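[1] how does the following fold in three dimensions:
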Amino acid sequence: MSLENTAEKFGSLTKFLHWIIFMLFLLQYFLVYRREFLPNDTQEKMRYLLLHKSIGICVLILAAIMIYWRRIGVRPKNPSSMTSKERMAAKYTHILLYIVMFVMPISGILMSLYAGYSVSFFGFFNLPMLVSKNETIGGVFYQIHVLCSYFVIALVAFHAFAALYHHYVRKDDVLKRMM
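    Model (predicted):
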């Protein structure tokens, strides 16, 4: 399998980035919702939060790599059977997915920093505290982070539904290109 994309299908790097970012988003949701069932002020709850922050940084880095890879590489052509509305929906869904891959981790980082908490990358280093504590601004980034989390769920569900629709109803190769 080729590392690079072709006009017919995605290469192994694009597939890897696509699926690892998806898996990290799933893990993020698990960490957040699992943490809610733990008693406050426990070591385990803090470990979930620290892991959540570190994985968020990973998502941000991988998203930047994915955007760069997309810009320098080719993209497989859409099936000729796709309507102009389907092409437009696919284009804007992908744009929105790329945006949330940046907004989610950045809003989480800013939420923590403005709340006065450091953001560690798996304990190796902390991101610099570039802002002063401001709980009001931190609250705004919290709201952005939470709202964006619901938006991500809707976007990913729509994206998955469209892929399954193409595979089972349209019977084209849209899903196969990413498998």
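[2] make it CA atoms for all contacts and neighbour counts henceforth
    OK.
[3] neighbours around the nearest residue to residue 126 once chain neighbours are set aside, how many?
    Setting aside the residues directly before and after it, residue 126 is nearest to residue 120 in space (CA to CA, 6 or more residues apart in numbering), at 4.1 Å. Using other CA atoms under 10 Å, the number of residues around residue 120 comes to 17.
[4] right, and residue 120 touches residue 54 too?
    Yes. Checked against CA atoms under 8 Å, the pair residue 120 and residue 54 is within contact range at 6.3 Å.
[5] to compare against the first, here's the next sequence to fold:
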Amino acid sequence: MVKDTVDSFSLVSRLFHWVIALMVVGMLLGGLFVGFLPRGAFKSLVVDLHRSTGFVILVLMALRLWWRSVNPRPKDLGPNAFENQIGRLMHIFLYILVFLQPLFGILMSQAFGSQVSVFGLFTLPAVLPKNPAVGSVFSQMHSITALLLAISVAIHAAAALKHHYIDRDRTLVRMISGK
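    This next block holds a predicted model:
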């Protein structure tokens, strides 16, 4: 099935979900890892990969939002209308965080005077001049967003497990198999 229906997620939607989820978790862990690395060529390589992957996440999220806008949203399976509404709000919050996180990282890099090269293929145009004070602000925003994103991902995963093991509905299964 290529398109979502009111009863199921398409393969495209599921791939967007799981690829972005794995990339975000990897980036959160990688961001922690970078902080422990000593200055040098290896750290520079890891930071460049981190920036490039962040840009890819930003593009994938834009595509995911476009895909979602042209497809019907599958109906909620949870029995509680309030919980369903909280779930919808959590999805919006996650989308916002997943957009802001790489955006803050790119702006931080540029404000600190670093170009953002995407896997060596092209360099993003600088939208900010070098200004370490502004870079520090974006650094803090990037860190705070990372923390909020990590907490939100954990809540999202816990809610999926609650649906599966406590509510015994097909919310998690539907995001895995589509049905």
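[6] can you calculate the TM-score here?
    Superposed pair, TM-score by TM-score structural alignment, normalised by the length of structure 1: 0.95. Supporting alignment: 176 aligned residues with a CA RMSD of 1.1 Å.
[7] aligned to the residue nearest to residue 126 of structure 1, what sits in structure 2?
    Correspondence of residue 120 of structure 1 to structure 2, assessed by TM-score structural alignment: residue 117.
[8] so that match sits against residue 48, correct?
    Yes. The criterion here is CA under 8 Å, and residue 117 of structure 2 meets it with residue 48 at 7.2 Å.
[9] the match of residue 120 of structure 1 and residue 62 of structure 2, how far apart?
    Distance check for residue 117 of structure 2 against residue 62 of structure 2: by CA to CA, to the nearest Å, it reads 19 Å.
[10] show me the contacts for the residue positioned nearest the centre of structure 2.
    In structure 2, the residue lying closest to the centroid (CA atoms, centre = their mean) is residue 98, at 3.5 Å. Residue 98 of structure 2 makes contacts with 24, 57-58, 61, 149, as judged by CA atoms under 8 Å, 6 or more residues apart in numbering.
[11] all the strands of structure 2, residue numbers only.
    Using DSSP state E, the strands assigned to structure 2 run over residues 117-118, 122-123.
[12] ok, and which of these has the densest surroundings?
    Among these, strand 117-118 has the highest mean neighbour count (mean count of other CA atoms under 10 Å), at a mean of 17.
[13] mean deviation of that strand from structure 1?
    Once the two structures are superposed, the average separation between strand 117-118 of structure 2 and the matching residues of structure 1 is 0.4 Å (mean CA distance after the TM-score superposition for structure 1).
[14] quick one: the counterpart of residue 156 of structure 1 in structure 2 and residue 111 of structure 2, what's the gap?
    In structure 2, the residue equivalent to residue 156 of structure 1 is residue 153, according to TM-score structural alignment. Residue 153 of structure 2 sits 28 Å away from residue 111 of structure 2, taking CA to CA as the criterion.
[15] reformat the strands of structure 2 as TSV; add distance to residue 83 of structure 2.
    Compiled in TSV, these are given as follows (distance: least, CA to CA, whole Å):
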stretch	distance to residue 83 of structure 2
strand 117-118	40
strand 122-123	43
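[16] to residue 170 of structure 2, which of those strands lies closest?
    Among the strands of structure 2, the nearest to residue 170 of structure 2 by CA to CA is strand 117-118 (38.4 Å).
[17] could you say what helices and strands the closest one packs with?
    helix 41-69 (3 or more CA pairs under 8 Å, 6 or more residues apart in numbering; DSSP states H and E).
[18] who are the packing partners of the helix it packs on?
    For helix 41-69 of structure 2, the packing partners by 3+ CA pairs under 8 Å, 6+ apart come out as helix 11-36, helix 81-111, strand 117-118.
[19] any chance of those in CSV, plus distance to residue 1 of structure 2?
    Written out in CSV, the entries for the helices and strands packed on helix 41-69 of structure 2 read as follows (distance: least, CA to CA, whole Å):
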stretch, distance to residue 1 of structure 2
helix 11-36, 7
helix 81-111, 23
strand 117-118, 33
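[20] tell me which of those sits nearest to residue 68 of structure 2.
    Closest of those to residue 68 of structure 2 is helix 11-36, at 7.8 Å (criterion: CA to CA).
[21] superpose on structure 1 and give me the mean offset of the closest one.
    Average distance, helix 11-36 of structure 2 versus aligned residues of structure 1 after superposition (mean CA distance after the TM-score superposition for structure 1): 1.4 Å.
[22] can you list contacts of stretch 100-107 of structure 2?
    In contact with stretch 100-107 of structure 2 (CA under 8 Å, 6+ apart) are residues 51, 54-55, 57-58, 116, 127-128, 135, 138-139, 141-142, 145-146.
[23] just the buried residues of the residues you listed.
    With neighbours counted by 16 or more other CA atoms under 10 Å, the contacts of stretch 100-107 of structure 2 contain buried members at 51, 54-55, 57-58, 116, 128, 135, 138-139, 141-142, 145-146.
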